[in-house]
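Structure, please.
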Amino acid sequence: MFFYQKKKYSNFFSSDIKIHVYGTSFTIHTPCGKIDISLPFLGYQNISNALAATALSFAVKIPLKIIKIGLLNTPIVSRRLELITLAKNKILIDDTYNSNVSSMISAIKVLENMPGYKILVTGDMAELGEKSVLYHRMIGNTANLSKINKVFSVGNISNEITKVCNNGKHFFNKKHLSEYLKKLFLKQEQITILVKGSRSTKMEEIVEELIKESKKKC
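Okay, here's the model as predicted:
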C-alpha cells in the first residue's frame, strides 16, 4: 500500500510535498526509513510513480540510498509534461505524447499551479468509443472549474471541450491556432501554455511552431 500522505497502516507514503515550477519535492517514508526526493517532473502522478518504484525496489531488498540514486537519475521522457522555457517568464509544457481522460485531468492540475496567464491547448482524445463526446465534455467542465485563463481546442471532437468552457475557443486548423498563440505569447508578460492531444492529432506541430517563434525573438 502506498499513498501521497500518511495513512493508517500504510507501508509507503509521502509527506512534505512541494509543487514548484520545475518539478516536485517530497519525502518518501518506508518501513526502514525515509528519503528526501526532488524530481524534475510535473504533476502529483509522479509522486505515485516514485512510491510504486520504491515499494518494488524495497521488495527485492535494494537499499534506500540506492533507491534514491535511481529515482534522482530517472530520465525525463520527451513530450510527457516536458517543460520548455521559451523566454523569461514564458513557459511551454509539451504533453503531446498522448492523451486520455485521466492524463488530461492531471495536465489541468499541473497547469493550474503554473505561473502567469495559463492556456490549455488540446486536440482530440482518441479511441474513447461511444462515450467520446461525454468524456470530452467532462474535461471541458473540469477545465471550466479550474484556474486556467483560456482553453483552445483543435480537431474533430475537441470542440466538445471548449463549447462548455466560459473561456473556450475552437479552431478548425492548427495553423490558425498557432498564429493566435504566437500573438498571446508576445502580448502576455508572463505566460504558461500547455499543449496536449492524442498521438494521432500530432499536436507537437504547435509546440514546434511556438519554439520557432521564440527563437526569432531572441
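
all contacts plus neighbour counts: C-alpha atoms, from now on.
Will do.

in the chain, which spans are helices?
Ranges of helices within the chain are 45-59, 64-72, 101-112, 132-144, 159-162, 174-187, 204-216, based on DSSP state H.

Just name the most buried of those helices.
Most buried of those by mean neighbour count (mean count of other C-alpha atoms under 10 Å) is helix 159-162; its value is a mean of 26.

Which elements pack onto that helix?
Here helix 159-162 is seen to pack against helix 132-144, strand 150-154, strand 168-171 when contacts are counted using 3 or more C-alpha pairs under 8 Å, 6 or more residues apart in numbering; DSSP states H and E.

what residues does that helix touch?
133, 136-141, 151-153, 168-170 (C-alpha atoms under 8 Å, 6 or more residues apart in numbering).

Find the residue at the geometric middle of this structure.
Taking C-alpha atoms, centre = their mean, the centroid of the chain lies closest to A107, which sits 3.5 Å from it.

Tell me which residues touch that one, please.
Counted by C-alpha under 8 Å, 6+ apart, A107 has contacts 43, 81, 95, 194.

With S200 instead?
With contact set as C-alpha under 8 Å, 6+ apart, S200 has these partners: A126.

if we go to 10 Å?
When contacts are counted by C-alpha atoms under 10 Å, 6 or more residues apart in numbering, S200 touches 96-99, 123-126.

Same check on I69?
I69 is in contact with I37, counting by C-alpha under 10 Å, 6+ apart.

Quick check: it vs I37, distance?
Look at I69 and I37: by C-alpha to C-alpha, to the nearest Å, they are 10 Å apart.

Could you dump the contacts of A107 into TSV and include distance to T27?
Listed next are those as TSV, based on distance: C-alpha to C-alpha, whole Å:
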residue	distance to T27
G43	15
L81	22
D95	26
L194	27
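
Quick one: closest of the helices and strands packed on helix 159-162 to A52.
helix 132-144 (27.0 Å; C-alpha to C-alpha).

which residues sit against the closest one?
By C-alpha under 10 Å, 6+ apart, the surrounding residues in contact with helix 132-144 are 100-102, 104-105, 107-109, 112, 120, 124-126, 128-129, 131, 145-146, 149-151, 157-168.

Who are the contact partners of E112?
Applying C-alpha under 10 Å, 6+ apart, the residues near E112 are 106, 118-120, 143, 146-149, 192.

Please generate a structure for the following sequence too, so the two can be compared:
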Amino acid sequence: MMWLNLSEIADMVQGVLEGADTAVEGISIDSRTIKKGDLFVAISGDRFNGHDFVEAAAAAGAAAAIVSEPISAPLAKVQVADTVEALAKLAAQWRRRLEITVLALTGSNGKTTTKEMIANILRRCRRVIATSGNFNNHIGVPLTLLSMREQHDIAVVEMGANHQGEIRKLCNIAKPDIALLLNAAAAHIGGFGSLDGVAKAKGEIFESLSASATAILNKDDNYYDYWRQLLTKQRIIEFSLSDEAHFRLLSSRGQAAELSLAGQSRTCRMQLLGVHNIANALAAAAASYAAGASIDDIVAGIESAAAVAGRLKVRRGIKGSHLIDDSYNANPGSLEAALSVLKQTSGEHWLALGAMAELGDRSVAFHARAGKQAKAMDVHRLFTVGDDAAIAADNFGKGGESFDSVDTLIPHIKAQLKPGVSLLIKGSRAARMDRLVSALSSTNETAH
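Reported below is the predicted structural model:
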C-alpha cells in the first residue's frame, strides 16, 4: 500500500529529489530487511557505511533511497546533507500529520519490560504500534514513529539515552502526549558524569509536554521532587510501592500483588519476578490508564505479561539446575533487583556476572560493591567475566572466581553445575553472557 511519494519526502527532509517521483510503501535502514517498495535510508556509523549497501537494497526491491553521498545505483534518490538528521526530520513531520496519541517512556531500568506491559494492556482497547525490542535511540525512535499508520491510534515509544540532550531531541521529534519516567540509577553514568546528571537527562522527557499532556511519576524515586517541579500545568499521575499514590502496592505474597489502581483494590497474579516488576506494573498501569484503558484491561494485561528474553527469564539448566537469564544488560541498580529475585529462590545460589559497562571512573567502586553485595545476599558462588568484574570476585572472597572470557567460563561452570543450583546470569551486552545461557540451557523452554 502506498505510503508517501518521494517528492513529499524530499520536501519533508529538505532534500533534493534525483530521478523519477515514485511512491514508497515503508522504510528501512537495513538492506537485508528491505521489502519491495521500501525507502532505504543509508545510515552511516563508526564501523559501517549504509551507502555501500544501496545497490543491495535496490536489488532487494527498494523503490528509492535517502543518501548523502553520490550513488549510481538504479533507483530514485533524495540527496541530503546528513541521513540521520533526515530520518529525524521525516519522523517529526510524519508524527505531526497523524492524529495519534504518543506515549513515551524512559528510565534507567525497566524500560523494555514496562513498554511491553503497556502495549499488552492497550492492545485490549486501542490500536497500538510500539517500539520493537529495545530500539530506543536516535535511530530507533524515528523508525518507530515512521511505522505509524492511519489505522493506529496510539504509539508506545521507548526512549533511551547515554548522554545529556538525547531524550530532549527524541521528544522534540515525538512530541509525546503522555510521558512516563520510571527511575534514575547508575546506568550509563560514564556518559552522564554523575547520578544527578542521569536524573537531569531523564527529566528531559517532560520538557516538551504541552499543558494538556499527562506526566507519570515514580513517587519512590530519590529524584521525584526534582522531576515534579519541572511540571506546571500538566496532569500528573503517580505510582509507588510504599507511599500514597494513584497507583500503589497494598501488599504482596509470592506472585500475587494486591494493588490500588486509581482507587480500586485489585489482586494481580503476575508472571514477572521481583518487587521491581511490581513497580514496573504500577507504572504500566498508570500510563495505560492515562491512555484510556479500563481497570479490567489493566489487570488482564499485567497478569498475562511474560518476561522479555534476557530479563529475569527462568529456564531449565543442565544437570537439574535452574537458570535465571538476566543477560540482556547490567548496571548496579538492575543487579541489586536481580539479586533480590535470586535470594527468593530455593537451593544453592550462584551468580555469573559479566562486567557492567559505561560506569566511567566509578567502575572499580561499583564492581567492588557488587561483590560485597552478592555475598551479603546469600550468593554461594560468584563467577565473573572481564577485568572490571574480577574486582567483584576479589571482594566476594571465598567462592569467587574470575575468567577472561565467556569461552573459558563455559566448560568450568558446566563441570561444576549440579541439581538444586539456581544460577543468575547477568552482564552488560558487551560481556555476551547470553552465550553462557545458551550453553547451560537444557531446553529452549522456560522453567515452571
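
Just tell me what the residue nearest to the centre of the first structure corresponds to in the second structure.
With TM-score structural alignment as the matching criterion, the partner of A107 of the first structure in the second structure is A338.

Kindly report the same for K182 of the first structure.
K182 of the first structure maps onto K414 in the second structure, by TM-score structural alignment.

can I assume its match is in contact with V437?
No. No contact is recorded between K414 of the second structure and V437 when judged using C-alpha atoms under 10 Å, the distance being 11.1 Å.

any common contacting residues for those two?
G317.

Give the equivalent position in the first structure for A439 of the second structure.
Taking TM-score structural alignment, A439 of the second structure has E209 as its aligned residue in the first structure.

Just give the nearest non-adjacent residue to that match, would you?
S178 (6.7 Å; C-alpha to C-alpha, 6 or more residues apart in numbering).

got the contact list for the match of K182 of the first structure?
317-319, 436, 439-440.

Quickly name whichever of these is closest to A174 of the second structure.
The shortest approach to A174 of the second structure among the contacts of K414 of the second structure belongs to L436, at 37.6 Å (C-alpha to C-alpha).

where's that closest one relative to A300 of the second structure, distance?
34 Å.

Repeat that for A91 of the second structure.
Here A91 of the second structure is placed at a distance of 33 Å from A300 of the second structure (C-alpha to C-alpha).

circling back: looks like the match of A439 of the second structure contacts F185 (just checking).
No. With contacts counted by C-alpha under 10 Å, E209 of the first structure stays clear of F185, the gap being 11.8 Å.

and the contacts of E112 of the first structure as a markdown table, adding distance to S25 of the first structure?
What follows is the contacts of E112 of the first structure, written out as a markdown table (distance: C-alpha to C-alpha, whole Å):
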| residue | distance to S25 of the first structure |
| --- | --- |
| S106 | 17 |
| K118 | 23 |
| I119 | 25 |
| L120 | 24 |
| A143 | 25 |
| S146 | 23 |
| K147 | 22 |
| I148 | 23 |
| N149 | 26 |
| T192 | 21 |
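
Of these, which belong to strands?
118-120, 192 (DSSP state E).

Which two among those residues are spaced furthest apart?
The largest distance within those, taken as C-alpha to C-alpha, falls between L120 and T192 and amounts to 8.7 Å.

Between the two, which contacts overlap?
93, 111-112, 148.

dump the residue contacts of whatever residue of the second structure lines up with I47 of the first structure.
Applying TM-score structural alignment, one finds that I47 of the first structure aligns to I278 in the second structure. By C-alpha under 10 Å, 6+ apart, the contact set of I278 of the second structure is 240-241, 248-249, 252, 255-259, 268, 270, 272, 284, 302.

which residues in the first structure does the strand or helix carrying N172 of the second structure match up with?
Following DSSP states H and E, one finds N172 of the second structure within helix 166-174. With TM-score structural alignment applied, helix 166-174 of the second structure matches no range in the first structure.

Does anything pack onto that helix? Which helices or strands?
helix 83-97, strand 101-106, helix 140-146, helix 195-203 (3 or more C-alpha pairs under 10 Å, 6 or more residues apart in numbering; DSSP states H and E).

ok, and which of the ones you listed has the densest surroundings?
By mean count of other C-alpha under 10 Å, those have strand 101-106 as the most buried, with a mean of 25.

Map K150 of the first structure across to the second structure for me.
Alignment note: K150 of the first structure maps to R381 in the second structure; criterion TM-score structural alignment.

Provide the count of other residues in contact range of the closest residue to S214 of the first structure other than its chain neighbours.
Spatially, and ignoring its direct neighbours in sequence, S214 of the first structure is nearest to L86 (5.8 Å; C-alpha to C-alpha, 6+ apart). The local packing of L86 of the first structure (other C-alpha atoms under 10 Å) involves 19 other residues.

isn't L86 of the first structure right next to K215, touching?
Yes. Look at L86 of the first structure against K215 with C-alpha under 10 Å: they come within range, at 7.9 Å.

returning to that earlier point: turn the helices and strands packed on helix 166-174 of the second structure into JSON lines, columns for distance to V67 of the second structure.
Listed next are those as JSON lines, based on distance: least, C-alpha to C-alpha, whole Å:
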{"stretch": "helix 83-97", "distance to V67 of the second structure": "6"}
{"stretch": "strand 101-106", "distance to V67 of the second structure": "29"}
{"stretch": "helix 140-146", "distance to V67 of the second structure": "16"}
{"stretch": "helix 195-203", "distance to V67 of the second structure": "31"}
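
so which of these gets nearest E166 of the second structure?
Among these, the nearest to E166 of the second structure by C-alpha to C-alpha is helix 195-203 (7.6 Å).

Where does that closest one end up in the first structure?
Counting by TM-score structural alignment, helix 195-203 of the second structure sits on no residues of the first structure.

name the helices or strands packed onto that helix?
Under the contact criterion of 3+ C-alpha pairs under 10 Å, 6+ apart, helix 195-203 of the second structure touches strand 101-106, helix 166-174, strand 178-181, helix 189-192, helix 224-228.
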